[in-house]
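J.: okay, structure incoming, though there's no sequence with it:
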């Protein structure tokens, strides 16, 4: 239950095995590839012995993979959105598989064939839509001219000309008055609240005057060159539209039939994403026409498994493997952090990750805060019904294969359901109802007892945090720091507890004096220790006095733990109030609207209770507990692996 011990792996092989080795490492999912061209002290040998080898360009291959991924994503979306709804889409059911198995079943030529087939259908579908759009636009236009009863192309008079135009409805009255004053013949073909379509007939001798008038009122000319009247043309368009709609339905059926291959497309996408991740690290290792050399980080204890795995896959005689301890520079600047905890503790690692991972030589706080988080979360939700509902829901969810992050989140709340049920039984609360026995702690009568218990839990956690601070200082051989940062503060707390017991509960003056003496002695140690450590005694004294002033912060920390009492009581009280509200309803309403109301109100209360407990429980760890001993700042271990978008990749052994 700590930070995993890491070693630096070196692998050397012939160039011809490079892709096979990278695929094997990705399937093993336990090696983070180092960047050999990063300017660090431990990579100076690369400059010395491999000066002529530059990082391999990988942009062309990456562009090809990205293009294929875009095609797959677009093809899936197109089939889903435009395929016939009668055809059922067969999405890849999430499962577990090895990368080796996925890549063995991957057929790039079959993928390209399917993509080409879908692209052909998409092109036909797009062309059909474009034709329909064009015809609909033409139909909308001709519907406004269908009253036209002559063909402009057949109009041929020696002294008379015509004009087809559209005027703005707001200017039509003025324009019409001008036409009447100039004794020009016109006829309205169509009008609505926005436009007026008209035919104007005039003498050719009046052409200049008419053009000036049309320009003055911004009349838009309409040109009609068809061989049939607009009404006949509309009939032809509507017939063509019916044919296009029928063809579109045919295409939709063909597209819908492609839903059966969505599984194959998603599997291919998973494999291509794995290929992409391999190519993204192609500039981190050394590779020429003869040699392939890479370095990486892996857990020390997994090296034997990795060595056996690679020997079986590649052949022991075809590669060289060794591990070495990280240097001080690598520990300071580069080495990643990988947490290693029991299965019950592992889901709580996400809380540590949200704050900051520990540095390589720092203590992992996860197993230390996990028991407290369990108690605190259960104490803040404190309803056996809510806990039972959590347990059932998460257990059902975990019976299916979930994405890694969702699986860890579900297991996290599955574990938290247990203390929630236990505290619900202690408080005698089941969806806000009493279970029919006297509660061990009553949220209405034992408020002070619950408050004291909350502070006791806080004292215990802070005491452990100070012990971890002392432990970390001792590990760093800073023994005086262990006293001033840990043991002395523990002494003050113990002294205060002993003194309080002696004065208020046992009425024992000797015990009171012992407690006061221990607290005073510890306070003096907090002041003196920095003076011993510092060259300037005055500065050391000031630093020690300032550190002792931090005792006010400890009072605030203890007050923070009172939220355990407040949230636990408020959640149960709100649930009971909801029950009372529905209980006042008439029987008919109670068993109709009341049921719906109960589901909605308790659903809201569960959500708010879980959210509050999650957030405030984390806050107590981050501020009150971590602040005593934990620094963080570690870099996460990022092994070469797959995206696991559709499939949980099993670690190959």
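T.: Yep, that arrived. Because the structure is a prediction, the values reported are computed rather than measured.

J.: all contacts plus neighbour counts: C-alpha atoms, from now on.
T.: Will do.

J.: and residue 147, how far from residue 228?
T.: In this view, residue 147 and residue 228 are 13 Å apart by Cα to Cα, to the nearest Å.

J.: oh, that last question was meant for residue 454, not what I typed.
T.: Here the criterion is Cα to Cα. By it, residue 454 lies 90 Å from residue 228.

J.: neighbour count: the two, which is higher?
T.: residue 454 (22 against 14; other Cα atoms under 10 Å).

J.: residue contacts, the more buried one?
T.: Counting by Cα atoms under 8 Å, 6 or more residues apart in numbering, residue 454 touches 561-565.

J.: again, 7 Å this time
T.: 561-562, 564-565 (Cα atoms under 7 Å, 6 or more residues apart in numbering).

J.: of the residues you listed, which belong to helices?
T.: Judged by DSSP state H, the subset of the contacts of residue 454 located in helices is 564-565.

J.: and which of the contacts of residue 454 is nearest to residue 364?
T.: Distance to residue 364 across the contacts of residue 454 (Cα to Cα) is lowest for residue 561, with 22.8 Å.

J.: so what's the closest one up against?
T.: 454-455, 458.

J.: also this one, for the comparison:
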């Protein structure tokens, strides 16, 4: 349950080996390369490789040739290599051969039925038909009624072959001697023939001759073009070609073995040895927490040196969702459906729903609610907890205030926890002013924590052994933190050796900080009250299910159908709303206090990212 530890791997190869290195790296998913620009400095005197990619131009030319003759090129396995001169000669050859085919395609707009008829004519040989000295051929589609009239013509100077027919047309091939060609064409025009030119060359035959090699050359160019795009990751230091990047610490030895058989050297080092490089972030969590990585990634990945918040997000999300959507039966459906979808579809959101369903079941049991039936678990509660009816009656008027106060109390605890996380992270980053004097640092923790104690002492004085309202304590735990909020910038400058005087002068500084301190104090109030929605949605869920149960009683024999549809409606509508509100609390009330989200995603080497 942490951010995966990385090793900085640098591969050293000669001029004749670095392309093989790139080819092997492409097939390895656990390598995050660093662009050459990040590795070049005055000390190593390195330079980036020329990224001119002539193979990309070859690809475009081949695609255009294929498109001109209606042949879709698809890259396949590479069977052999081709020199640039060989590729250029081949492109020139096929361009010349396919030029006539392309011209023919531009002149002809054929339907599917036309193509069927033309395919039958192809067997006679297009070239042979055009080379006949004494016989002329024609092709076209006749209306079905006109085709019947052909048999009524007394003097026929032509022969006709039926090629294809549909409901409205008949496609024919006719032949006549050159002596009668004009007469025959006039006859066909009188029958409303729609002429289809017979191609002078058989483009399909030519295409078949070149198709295999065209695909081979295209595949080689596509593969080589992808490799060339990766040149941006290679640094040339004299005769040494270097490729550097990060690999997970656990797979570092496997990465080294990737280059067995090549005359290369692989150096492994800690990321700290290259401070100019920012290690990428790869999250690795236990099965229970893993789907919640989606919420973290949506907000932004943590920095490599920070803390992975996924377990905290998983626990708090499930806790808040379960409280707001507490129903044993509906929670069970969410649990089963979510986990099944996660297993079948590998959908992370479904996994989150399944885990949230578990906490919904727990709180549904505590609230005594099963598909909206509020009395079903009463005997169980009476037996386990020794209560008269059930442990907690949500819809009881006396339960409303404790429910809302409890929601705010949960929010206060979560706010304090996020402050502790923020203090830890800022100490780790060596940002001591933020850790000590900010609203989410030690000063904020003391201020907010003491306000909570003050409220407890006001409403439940017996719980505290001291009076939190005494002036000395108020000055120490409320007044001093407020002063620290106000003086955070000067104190930060003092700690960095920049002096106590603010950059903008004391006058402007004081004016700005007064309003900022007021905003901080108000934010504590609004952030705490934001958690009222937790209690509000508990009441909302119970109220909606009360409406469903009332409708069930009113509809008589249709009650079971209403019961099922009502539960599904509440699950869909309120489940979505509660999920959104819980995520809002995660992002705006918790993440905003401690999470920066400036991490760099671990991305395998790929030409798509080049």
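T.: Yep, it's here. Because the structure is predicted, anything quoted here is derived from the model rather than measured.

J.: give me the TM-score for these two chains.
T.: Aligned and superposed, the two chains score 0.65 in TM-score terms (TM-score structural alignment, normalised by the length of structure 2); 476 aligned residues with a Cα RMSD of 4.8 Å.

J.: and residue 335 of structure 1, which of the three is it?
T.: Under DSSP: H, G, I helix; E, B strand; the rest coil, the three-state class of residue 335 of structure 1 is coil.

J.: could you do residue 164 of structure 2 as well?
T.: strand.

J.: and it? What does it align with in structure 1?
T.: Under the alignment (TM-score structural alignment), residue 164 of structure 2 maps onto nothing in structure 1.

J.: which residue packs closest to residue 164 of structure 2, ignoring adjacent ones?
T.: residue 171 (5.0 Å; Cα to Cα, 6 or more residues apart in numbering).

J.: could you look up the SS state of that neighbour?
T.: Under three-state DSSP, residue 171 of structure 2 comes out as strand.

J.: is it in contact with residue 165, as I believe?
T.: Yes. Assessed by Cα atoms under 7 Å, residue 171 of structure 2 is found in contact with residue 165 at 5.8 Å.

J.: higher neighbour count, these two?
T.: The neighbour count for residue 171 of structure 2 versus residue 165, taken as other Cα under 10 Å, is higher for residue 171 (26 against 18).

J.: now do that one against residue 122 of structure 2, distance only.
T.: Residue 171 of structure 2 sits 14 Å away from residue 122 of structure 2, going by Cα to Cα.

J.: what of residue 477 of structure 2?
T.: For residue 477 of structure 2, the distance to residue 122 of structure 2 - Cα to Cα - is 96 Å.

J.: same check, this time on residue 513 of structure 2
T.: 87 Å.

J.: check residue 464 of structure 2 too.
T.: For residue 464 of structure 2 relative to residue 122 of structure 2 (Cα to Cα), the value is 100 Å.

J.: same question, residue 272 of structure 2
T.: To residue 122 of structure 2, residue 272 of structure 2 is 71 Å away according to Cα to Cα.

J.: out of those two, which sits in the busier spot?
T.: The neighbour count for residue 272 of structure 2 versus residue 122, taken as other Cα under 10 Å, is higher for residue 122 (17 against 12).

J.: give me the distance between that one and residue 115 of structure 2.
T.: From residue 122 of structure 2 across to residue 115 of structure 2, the span is 10 Å (Cα to Cα).

J.: for residue 487 of structure 2, same thing?
T.: In terms of Cα to Cα, residue 487 of structure 2 sits 84 Å off from residue 115 of structure 2.
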